[in-house]
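Q: Attaching a predicted model along with its sequence, questions to come.
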Amino acid sequence: MQTLEGSGPPVLEATDAAQFAGLFDAVVHAIGEVLVGKPDAVRLALICLISEGHLLLEDVPGTGKTTLAKALAATISGTTSRIQFTPDLLPSDVTGVTIWDQSVGAFEFHPGPVFASIVLADEINRASPKTQSALLEVMEESAVTVDGVTRPVGSPFMVIGTQNPIEQAGTYRLPEAQLDRFLIRTSVGHPDAEAALAILATVGTRAGRPVMTPMLTPAAVANLVDQAARVYVDISIMRYITAIVEATRTANGVTLGVSQRGAIALLRSARTLAASRSRHFVVPDDVKSLAEPVLAHRISIDPEAEYGGLTAADVVHDVLRRVPPPRGQA
C-alpha cells in the first residue's frame, strides 16, 4: 500500500507490524502476570501509551485500577511517580514550585511529581477543580509553565488517572475539558470465577507479590510510537471516523458531541490497534473496537435523557449502527 500524497513518512512494512505485535503481546502477557484475567484492559492501557495519550481508569474500589497503572509504569525503565489526589492538594504540589535559594542568591525550581515518564493520578476526582486544572497544560503540551518559564516533562509521558464513579461524597466531577484530554477511558471490572480463583490461589505476603521488570526503554517506546504512526489509513477510513464523530453531535439526547480532538484520538489509537494485530493498515473493525473507550467520555448527555437511562455508551453504539463502514471492508 502507498501513502497519501504528501502524507509524510513511509507506511509501516508488514514485517515490522508482525514484530510490533510480538512485542506488544509480550508486554501484555507480562502485565497479565500481575493483573490476572484482564487482558482487554491491559491492551487498552498499552494502546493508550503507544498512541501518546492519557488513560482514565474508572471503576469501583478493589478491581485493580492502581495495580494496572503501577504494572504499566513498571514495564518502562523510565521514571514513575504517584500523586494521591486529596481536597487539600495544591497545584504547586503537582507541577512544582520556585523557591528562593539564599546560598546562591537566586530562585531555584523544584520540579513536582508530574515530571516523570508515567504519572499515576490516584483518585483524581478528589482534588479541587483548581488542582485538577494543573494537569491541563501538561497533558496537552507535555510541558509545565511555572512563573512564566515553560519546562518540558520529557518523553515518553503519560498520565494515568483513576477515579471511583460510585462514591461522590468529597469529590469533584472532572470538567469536559479535562475529560477530553484523556485518550481512553476504561474500567477493569471484577474478575470472572476462574480468574478470581487463580488470584486467591496465589495470595501470600506483600513480599511475595509478583514484581514487574522493565521491558521497554524510553527509546523502545519512541520506536513503537513511530511505527504505530506509520500504519496506513485509507481516506475512506478517515471519512468513516469523521462521519461517526459528526453523528455524535446530532444524536438525540446529546448536548455536547465529540470534538475534533476525539476524532484524532480515534485515528491514532486505531493505528496502534492495527499494528498490535500484526497489520500495517487500519480496517473499520479497528475503529469500531475503540469507538466506545475513546469517544464515550467526550459525550455529554442531556439531564432528562440521562434520567431516562440514556448513556454515552448507548449513543456510541447507536451511531455505529447508523453509520455504515466503507464498502468492501470488514
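A: Alright, I've got the coordinates. Residues are numbered from 1 along each chain as shown.
Q: make it CA atoms for all contacts and neighbour counts henceforth
A: OK.
Q: tell me the SS of the spatially closest residue to A106 that is not a sequence neighbour?
A: Spatially, and ignoring its direct neighbours in sequence, A106 is nearest to W100 (5.8 Å; C-alpha to C-alpha, 6 or more residues apart in numbering). Under DSSP: H, G, I helix; E, B strand; the rest coil, the three-state class of W100 is strand.
Q: ok, W100 to P152 distance?
A: Relative to P152, W100 is positioned 22 Å away (C-alpha to C-alpha, to the nearest Å).
Q: Could you report the neighbour count for the residue nearest to A106?
A: The local packing of W100 (other C-alpha atoms under 10 Å) involves 11 other residues.
Q: May I ask you to confirm that it is in contact with H110?
A: No. With contact defined as C-alpha atoms under 8 Å, W100 does not reach H110; the gap is 10.4 Å.
Q: Helices of the stretch 101-250 of the chain, residue ranges please.
A: For the stretch 101-250 of the chain, applying DSSP state H, counting those that start in this stretch gives helices covering 129-132, 136-141, 176-179, 193-201, 218-229, 235-250.
Q: Make CSV out of those helices and add distance to L310.
A: Shown next, in CSV, are the helices of the stretch 101-250 of the chain (distance: least, C-alpha to C-alpha, whole Å):
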stretch, distance to L310
helix 129-132, 27
helix 136-141, 29
helix 176-179, 18
helix 193-201, 30
helix 218-229, 35
helix 235-250, 13
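Q: Kindly reformat those helices as JSON lines containing mean neighbour count and distance to F281.
A: What follows is those, written out as JSON lines (neighbours: other C-alpha atoms under 10 Å; distance: least, C-alpha to C-alpha, whole Å):
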{"stretch": "helix 129-132", "mean neighbour count": "19", "distance to F281": "37"}
{"stretch": "helix 136-141", "mean neighbour count": "16", "distance to F281": "27"}
{"stretch": "helix 176-179", "mean neighbour count": "15", "distance to F281": "29"}
{"stretch": "helix 193-201", "mean neighbour count": "12", "distance to F281": "34"}
{"stretch": "helix 218-229", "mean neighbour count": "18", "distance to F281": "10"}
{"stretch": "helix 235-250", "mean neighbour count": "18", "distance to F281": "10"}
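Q: alright, now check it against this:
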Amino acid sequence: MQTDELTYQERIREHQLKIKQVFREMGKVVVGQQYMVNRLLIGLFTNGHILLEGVPGLAKTLTINTLAKVLHLDFQRIQFTPDLLPSDLVGTMIYNQSSSAFEVKKGPIFANLVLADEVNRSPAKVQSALLEAMQEKQVTIGEKTYRLDLPFLVLATQNPVEHEGTYPLPEAQVDRFMMKVYVDYLSKADELEVMRRMSNLSYTSTVNTILTKQDIFDIRNEINQVQISETLERYIIELVFATRKPADYDLTDFAQYLQFGVSPRASIALNLAAKAVAFFDERDYVLPEDIKEIASDVLSHRVILNYEAEADNVKTKDFVEAVLRKVPIS
C-alpha cells in the first residue's frame, strides 16, 4: 500500500515537472504570453473552454497552434465569418454516386483543440451548433449524433476593437466558457525579442511533444484529488452571491449597475480552476490566494451590467475586484 502511494506521488511529481516543460517548449515559439498559456492549460486540465479577447497581433492563434503540437493533439482552426453555415462547422451529408448512398463528411469541429477565430462574427445558427459541441461534446449531422474525440476544447477569440459585422455572443454561450482571458500587450523587452525573431527570415523553431492524451486525463484526475477546505468552499459561494446581491456585501456603489450576477456554473468553475492553480504550484490543497488569482477570469464575463454602467464606464472587472476586496474569508 505504501509502495502504491509512493508510486502515485511520483506520477504526480512527474506530471508537474512535465507541465513546467510545456511552458519552456511554448517559450521557444511564443514570447511573453505565459499568462495566456497558463490559462489555456488550466482550461484543458479542468475540461473548460476558454474565450480569449485581445487586439490583433498578440499571438493568440500562434499560441494555440503551438500548444496543440506540444501536447500532440489534433488541431483545427475555423475562421468565423458572417456567411459561415453550421455544416461548415460540424459537417454534412454528401451523396456517394458509386454506392448510391449518403455518407457523412465530418467538419473541422472533430478535433481535440478547436480554435474558433473571431467567434463573434458568425450568425445564431452557427453559434447554436458550436454550443452543442461545447456543452454536450457531440454534434448532430442529419438525424444521427456523433461523439467528439476527447479531450475536446474550444478556444475562441474575439477582437474588442471591431464591431462592424459582429454578432454579440448569447449570454448562455458566454456562460459556457470557463474563463474569459484578456490578452494584453507585451512588455518592451518581450516585444523587442519578437521583433528580432520575426525580422530574421531564416529563423525557425521546433517544439517537442511533452504530454500525451493519457497524461492529460491523468492530470485531470490528479487535479480532482486536490483538497479544498469547507471554509474555502463557502468563500467561493459568498463570492458568487456577492455578484448577485451586492448590497448585502457593502457593495452599494455597484448595486445600481448590476443587471444579472453570475450563474451556478461560476462556483463550479472557480472551484476547479483554484484546484488547478494549486496543482501547478505543486500543492495538494487550495489556498485563498489560488481562488483570488483566478476569480477575475472566471467571474468577469458572467456578470452582466446595465446601460448605466456603460455610460459611467464601469467594467465587470472593476466589480469583481471590489467583490474580492469586500467579501471576507470566514
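A: Perfect, thanks for sending it. Note that the structure is predicted; figures quoted are calculated from it, not measured.
Q: picking that back up, specify the stretch among the helices of the stretch 101-250 of structure 1 that is closest to G32 of structure 1.
A: Set against G32 of structure 1 and scored by C-alpha to C-alpha, the helices of the stretch 101-250 of structure 1 come closest in helix 193-201, at 10.9 Å.
Q: Could you check which residue of structure 2 pairs with H297 of structure 1?
A: Counting by TM-score structural alignment, H297 of structure 1 corresponds to H301 in structure 2.
Q: Without its sequence neighbours, what residue ends up closest to that match?
A: K180 (6.2 Å).
Q: ok, that neighbour - contacts?
A: Going by C-alpha atoms under 8 Å, 6 or more residues apart in numbering, K180 of structure 2 touches I50, L51, L52, E53, D297, V298, S300, H301.
Q: measure it to I294 of structure 2 for me?
A: Distance of K180 of structure 2 to I294 of structure 2, computed by C-alpha to C-alpha: 11 Å.
Q: Equivalent analysis for T316 of structure 2, please.
A: T316 of structure 2 is 15 Å from I294 of structure 2, where distance means C-alpha to C-alpha.
Q: and if you look at L51 of structure 2?
A: From L51 of structure 2 to I294 of structure 2 the distance is 14 Å (C-alpha to C-alpha).
Q: And the residue nearest to H301 of structure 2, what's its match in structure 1?
A: Using TM-score structural alignment, the partner of K180 of structure 2 in structure 1 is R185.
Q: What helix or strand is the residue most central in space within structure 2 located in?
A: Nearest to the mean C-alpha position of structure 2, by C-alpha atoms, centre = their mean, lies I50 at 1.8 Å. Element membership for I50 of structure 2, per DSSP states H and E: strand 49-53.
Q: so that strand aligns onto which residues of structure 1?
A: Residues 54-58 of structure 1 are matched to strand 49-53 of structure 2 when aligned by TM-score structural alignment.
Q: What number of residues are in the vicinity of Q79 of structure 2?
A: Number of residues near Q79 of structure 2 (other C-alpha under 10 Å) recorded here: 14.
Q: Structure 1: which residue goes with that one?
A: So, by TM-score structural alignment, Q79 of structure 2 is matched to Q84.
Q: Equivalent analysis for N120 of structure 2, please.
A: That one, N120 of structure 2, aligns with N125 by TM-score structural alignment.
Q: try E233 of structure 2
A: When structure 1 is aligned by TM-score structural alignment, E233 of structure 2 is paired with M238.
Q: element containing the closest residue to its match other than its chain neighbours?
A: Distance criterion C-alpha to C-alpha, 6+ apart; nearest residue to M238 of structure 1, sequence neighbours excluded, is L267 at 7.6 Å. Following DSSP H and E, the helix or strand that holds L267 of structure 1 is helix 260-276.
Q: Whatever helix or strand comes next after that helix vs structure 2, mean deviation?
A: The helix or strand immediately downstream of helix 260-276 of structure 1 is helix 284-295, counting by DSSP H and E. For helix 284-295 of structure 1, the mean deviation from structure 2 after alignment is 0.7 Å (mean C-alpha distance after the TM-score superposition for structure 1).
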